[in-house]
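**Q** what follows is a predicted protein model with its sequence.
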Amino acid sequence: MKNLTFNKIIFYLYSVLFLFTPFIMTSNTSELFEFNKMIFIYLMTSLILFFWLLKMVFTKKIIIKKTPFDIPIFLFLASQIISTVFSIDRHTSIFGYYGRFNGGLLSIITYIILFYGFISNFFESKSLENILKVSIFSSVITIFWGLPGKLGYDLSCLLFMGQLNNSCWTAQFKPHERMFSTLGQPNWLGAFLAINFFIGLYFYFKNFKNKRYLIFNTLYLLLNFSSILFTRSRSSLGATLFCLLLFFLLYPLFYRLFFSSQSNMVDFSAKNILAKIKPLIIIFFIVFLPILVFKTGVEKIDRYLAAKFYLNYLVKPNKSNIVNQIDKNEKNQNKAIKITASIDIRKIVWQGALELGNRYPFFGTGVETFAYAYYFVRPKEHNLTSEWDYLYNKAHNEYLNYLATTGYIGLISYLLMVLAVAYFFISKINFGYQKNQKNKDLKNKSFSDDRLVYLQNYLLITCLFLAYLTILITNFFGFSTSTINLFFYLIPAFFISIYYQAKDQEQPEFLSNLNIKQQFFLVILLIPFGYFLFAIFSYWYADVLYAKADYLGKAGEYQQAVNYLNQALKLKYEHVYEDKLSYLLANLAFAAAYQKQNKIAQQLIITSKFYNKKSLSASPKNVLYWKTKAKNYYLFYQINLDRNQLEEGINALKQAKILSPTDPKIPYTLAIFYSILNKEEKDKIKSQKLKDEAKKLIDEALFLKPDFQDAISLKKELEN
């Protein structure tokens, strides 16, 4: 490891982080994409932190750089910690919602460590440019991985199933219609590509006079923008076009700031003007041609891009064609009735998020608890959408998500971070302009070099800020992911590295001579580092076991599923595992009773109740766990034929109803339970009361969702 300094090691780790995070995935885990990316980020952050601390041991210095963002960052972190303390589910607030993982307190601390790790260990702008090149290279691989799926030959299916087609994906995933590659969802891929578009734009302008680089950068931007269109992500497309328009508006400042003393500024010849706007003309065609060829996926825009639209003005339209077109439109409208537009669903979810923020105004319901808390205020209108029975684990608006889960204090502190970054960008542009005005009459070489450095820095920080702005826009219509949060927290670190570059310092070589005290601290560091690595691996492998248990449980292999879940719980505590385990044990008890193994069945019932109680103790406001309890007791009733079990199930559903008053499935299930009791009740008066209660609950379910077919059928059955 000769001449291998700590800065180089940390630089390589950041490069690996940006290179591999976008396409880390595996089919062995319960969630293919985000979980594995988050685990990888935890792993790389642990390594970066280890070598950063080790560097402090070698240099005998505390190496943490101060930044203009310190106060906003720590105010935000404090708000997240307090929100976690008062959370309705602390475990979820710490580790994140199980299935998304990104966004919990642990992940936020991780990103903040990455922020300070970057600014505290980099001194050269070349290091930053190399990392940006790595990000572009990673985006190219991600694009080429996703493109075959657009043609029906998805590489992920080849990797997971050994089949070069799109058949491994469910109906919700259609890579031939909307490309998502290794990011997991089209909007996530689109957001990632939008960021890299502006990183590519920096290299495009920086190397514009170099023909070889110009061709490469032009092709990259063309490929990138075309791929954004392939995702059919409106938020990503809108963010890219909006930020590109801002860049066009800022473009004249390049000449005003850095070439105001040049004679060609007053040269208005066609040749000089063309030379100035040539880069913009190429960018225009990079954007316009893909839109013309591949369209945007927005019907209101695409109809103006079709030749048929303009031919209608030249050729007299055929009456029969008009009738056919009307019929076609009516069919499309009927189809649209069944599938609610995503923006309409988002508006309903946003309404619920606002209500949550107003109910819990200070610190919200707890970091990353939206999946459970949304049920508290879920608007009745949600039941009339095509996604009425979907679980929404995010508000599909990052800002409203913070409002709902961390309150106004959490949201304001988050916005303060964003405003601090925006203020930094604006102040640095203004500083560059003022400095140039003071020196505009100087024409010596040193000024020319200085001007070039400021031009490149201005260009870089502008492109990075626009990349950052795309995150803010796409987050408004969605939510951040692990890959996007890397850029959200590290782009401000990039700003610092551009404008606060320290002088190069002599770096100690890795594992150079250590004294006894340093050796002692090295051992002290190795112990927690080893624990972190073990904990990260245990977390990942526990989920692998959980995924196996979930698959086997759905296949009816309850015994094997229970064994895997028990192993998972030994590696990593998750009340999600306990909830799943309680339900599997209930099913296993039912199977044992069916096979006349009554003693075993009773033992399994006791164990099932134990784990259900534990999961409810850990997350008492989780309506899903109360539903699990009701399902379990229904199975216990089928085993023992003890009506007390049904009554326990009814009590669980009543609690679920308190937590989720607009869920039509709860009164519907209660109606089923009461109808069973009605059939068993021999006393006619009591039987009639039970039947009336069932009817009342069915009416309630239909009030919440008038087109609830199962409830309609049950109502007819009860009326007979």
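**A** On my side now, so go ahead.

**Q** contacts and neighbour counts: CA atoms only from here.
**A** Fine.

**Q** contacting residues for the spatially closest residue to K394 that is not a sequence neighbour?
**A** Leaving out its chain neighbours, the residue that sits closest to K394 by CA to CA, 6 or more residues apart in numbering is F370, at 5.8 Å. Contact partners of F370, counting by CA atoms under 8 Å, 6 or more residues apart in numbering, are Y392, N393, K394, A395, N401, A404, T405.

**Q** okay but the fifth one is in contact with N393, surely?
**A** Looking back up the chat, that one is N401. No: under the criterion of CA atoms under 8 Å, N401 makes no contact with N393, lying 9.6 Å away.

**Q** re earlier: can I get the contacts of F370 in a markdown table with neighbour count?
**A** Shown next, in a markdown table, are the contacts of F370 (neighbours: other CA atoms under 10 Å):
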| residue | neighbour count |
| --- | --- |
| Y392 | 15 |
| N393 | 18 |
| K394 | 26 |
| A395 | 29 |
| N401 | 29 |
| A404 | 36 |
| T405 | 35 |
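
**Q** closest to L677 among the residues you listed?
**A** Y392 (33.4 Å; CA to CA).

**Q** quick check: the closest one touching A373?
**A** No: using CA under 8 Å, Y392 is not in contact with A373; the gap is 9.9 Å.

**Q** picking that back up, now render the contacts of F370 as JSON lines, adding distance to F115.
**A** Shown next, in JSON lines, are the contacts of F370 (distance: CA to CA, whole Å):
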{"residue": "Y392", "distance to F115": "30"}
{"residue": "N393", "distance to F115": "27"}
{"residue": "K394", "distance to F115": "25"}
{"residue": "A395", "distance to F115": "26"}
{"residue": "N401", "distance to F115": "23"}
{"residue": "A404", "distance to F115": "26"}
{"residue": "T405", "distance to F115": "24"}
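
**Q** okay, one more to line up with it:
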Amino acid sequence: MNTKNLNLISKFIDSTVITLTFLVPIFFLPITTDFFELNKMALLVLGSLILLVLWGIKILLTKKLAISSSPLDLPILLSLAVFILSTIFSINKDASIFGTQGRWFPSLIGFATLVVLYYSSASNIDKSSTIKAAVYSFLLASSISSLVAILGYYNTPLRLFDNVMFTFSGSINSALFVASLGTALSLIMMFGEKNQFVKMSLTVVALTNFSLLLVLNNVVSWVLLLTGLLAVAYMVPVEQIKQSKLNLYVAAGFIISLVLLAALPATNKVVINNNFPREINLDVTGSWIVTSSSLRDFPILGSGPSTFNLNYTRYKPIYLNNGNEWSLRFDKPFNELFNVMSTMGILGTAALVFLGIAVIKLAFKIKNMNMDRSEEGNIAETLSAGLIITLVSFLVTYAYSINAFALFLFSALLVSKIKMFNKETDLVKHVVLSFTSVSEEVSLSSLSAVKKEYFHYVISAPVFALAIAGFLLTYRTYAAEVYMKQALVAAQKNNGNTTYQMMAKAINTNPRKDVYHNLYAQVNIALANSVASKANLSDTDKQTLQSLVSQAIRSSRISTEMLNPLNPVNWEVRASVYKALIGAAENSEQWTINAYNTAIQLDPTNPKLRLDLGGVYYAKKDYLTAANLFRQATTLKPNYANAYYNFAEALYNLKDYKNAKTSFEAALSLVEKGSADYKKVAEELNILKELPVVAGAAAESSPSEKPSIEPITQNTGATEQENVKQEPLTDPNQLKKEPKVSDIVNPSTN
């Protein structure tokens, strides 16, 4: 055995773990469509594959396979098995394997990556200094994350990307998790540290993270912080707290000053940014309704990992239409427990709860171990507290790359720490597979089928094969995202040619993403409209036009019929493609209607779909069917001004002027006074009132019999007092619109 090479491999493994611990909370790249989650997951996959390759090389050098066995093995492997089974029976296998756009975790690839990270770290880290360096790396990263979030919160010129909500972690929820973890863990490390400079530095880390928690004032952060403080009180010996009075005085003084500044009226507006936007999440009631409905239909294995977005549209409760978030399609529930129940069923919930219980038991057993804290300080206690806070985070928010990474990394580091503390303990064993039985090693000499001199190659071959497969899958996903980002940048500049080419590259690289095909279909239609707008079309233009239209139809059919037929968004895009061809292609109207009907079946409580479908019938002059659909939209969303306006237009064409007037009045009561839409509705209402049949009816009626909006609103809740944002009114007489390529990335138009 080459000891020098073996030591070098061990150093590489240690460095990789420390680097990952520092980078994951703050790593992002602006070269993909998703700056944060995708890049964090790609970093995790890359780091785990590096650890796997290094482990394989170590097997070749030592001719041994060393694995740390702990009480976490069974629940981890059971959870992985359930992930695989749930993915096999998933309603969208691609999403379950790779994750959805912007939500790359939890997925089968993501969970498998964390399992590889856990075993690669737990089985190969054998120095307390490595564990301590990893903890300090995380604390440093948490400080950087919180500092950047604070700069954005106060709208300073130093904020990045001109976005007050920008955080290195990727979202406000994840930034609060990192800050809560950083606050509690730095306190525990501070109490166990003897060097006064390091103690004060850890105090600064704790206060930096606490500052973010205070100014954001989020319930989730306070729950996590309270959990952390309880962990501090339980894990840290009283003697250590007494020896840290100076640091506690400094911390108390800072906290009291900050709280007073935030509480006093004279300084409140300086410290607290009342205009800071909040992250929008699905509430507990809505989450439970969707989860219970999914459990009813998919009780054993759920609908599949990363399929909550499909469950939400099918089971969305109608009461959510009354709020400002009615048009959002949530892809995560209130917390991860609901997500697991919905997407992985009873077996998945049982397996992951089993894992959580095993982690808690392992964390609390540290209290009864008399570890030597003379050099490492409170490393084991810090890791245990980190695990407890992380598990609680899954009850108050959903899972993402950072808290999932923290769970598996801290578990691996704690297992390694226990292994180093007491090699004779039954809690953690270091099992070594070799050709000779030495000490606690397990002999494999009985395996006569495999020649001894080749056995280490047989063991290491699957390791390298798994690493290669993981790299290829990750490269395909990541490269496609880079191409798509370049396409969207070109689209924002209205550069159709570059947009078209980059999207084609993205689809060729990763043809299994329905989002790519949807965007590609929209771009093809936009380019087709651009070509068709020319005064005189040449033969080449006509061929180009035909090719673009054919490609748009082909892409929309791929996303709806092959890749993800249960996603209503795909059917909406398909409907928009055919709608753009109405009047230019045979049967386009019927194809549009069919697509909208399928979308409505998949998203039955969405009033916008009925409004759009009603617009198609309105253009056909089938005003009765259109009015029926517009009326359904007002029933689904009683405060939907656009639906009332379109309903009034349809009734007007049906010559039902009385009810048209009532519907116009309902729309007028819902739009913002003084806005362009308000003036538009008021003008049409005045024109309607001047019609002889309406004016005569009003003159003949007594004051108590005058038409009012009550018949329409008494059962629907449309009132002037409701402060609900309204979308711009759409005129059903203007069905078609000539989009630009940039429309596909403009949220106001799509």
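**A** Happy to help now that I have it. The structure presented is a predicted model; accordingly, all values stated were derived computationally and were not measured.

**Q** okay, and F205 of structure 1 sits in which element?
**A** helix 186-206 (DSSP states H and E).

**Q** now that helix: which residue numbers in structure 2?
**A** Alignment of helix 186-206 of structure 1 against structure 2: residues 172-192, by TM-score structural alignment.

**Q** the matching stretch against structure 1, how far on average?
**A** Once the two are superposed, stretch 172-192 of structure 2 sits an average of 1.6 Å from its aligned residues in structure 1 (mean CA distance after the TM-score superposition for structure 1).

**Q** buried set for that stretch?
**A** Buried residues in stretch 172-192 of structure 2, counted by 16 or more other CA atoms under 10 Å: 172-192.

**Q** span of stretch 614-634 of structure 1 from start to end?
**A** 19 Å (CA to CA, to the nearest Å).

**Q** pull the distance from that stretch to the chain's centre.
**A** On the basis of CA atoms, centre = their mean, to the nearest Å, stretch 614-634 of structure 1 sits 27 Å off its chain's mean C-alpha point.

**Q** what do you get for stretch 5-25 of structure 1?
**A** Here stretch 5-25 of structure 1 is found 20 Å from its chain centre; the criterion is CA atoms, centre = their mean.

**Q** ok, stretch 206-224 of structure 1 next?
**A** Distance of stretch 206-224 of structure 1 from its chain centroid, counting by CA atoms, centre = their mean, is 30 Å.

**Q** and for stretch 604-611 of structure 2?
**A** Here the centre of stretch 604-611 of structure 2 is set off from its chain's centre by 24 Å, with CA atoms, centre = their mean.

**Q** buried stuff in that stretch?
**A** Counting neighbours by 16+ other CA under 10 Å, stretch 604-611 of structure 2 gives P604, T605, N606, P607, K608, L609, R610, L611 as buried.

**Q** can I get those residues in TSV with secondary structure and distance to N321 of structure 2?
**A** Listed next are the buried residues of stretch 604-611 of structure 2 as TSV, based on DSSP: H, G, I helix; E, B strand; the rest coil; distance: CA to CA, whole Å:
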residue	secondary structure	distance to N321 of structure 2
P604	coil	12
T605	coil	8
N606	coil	8
P607	helix	8
K608	helix	10
L609	helix	13
R610	helix	14
L611	helix	14
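
**Q** hang on, G357 of structure 1 packs against L403?
**A** Yes: proximity of G357 of structure 1 to L403 meets the contact threshold set by CA under 8 Å, at 5.2 Å.
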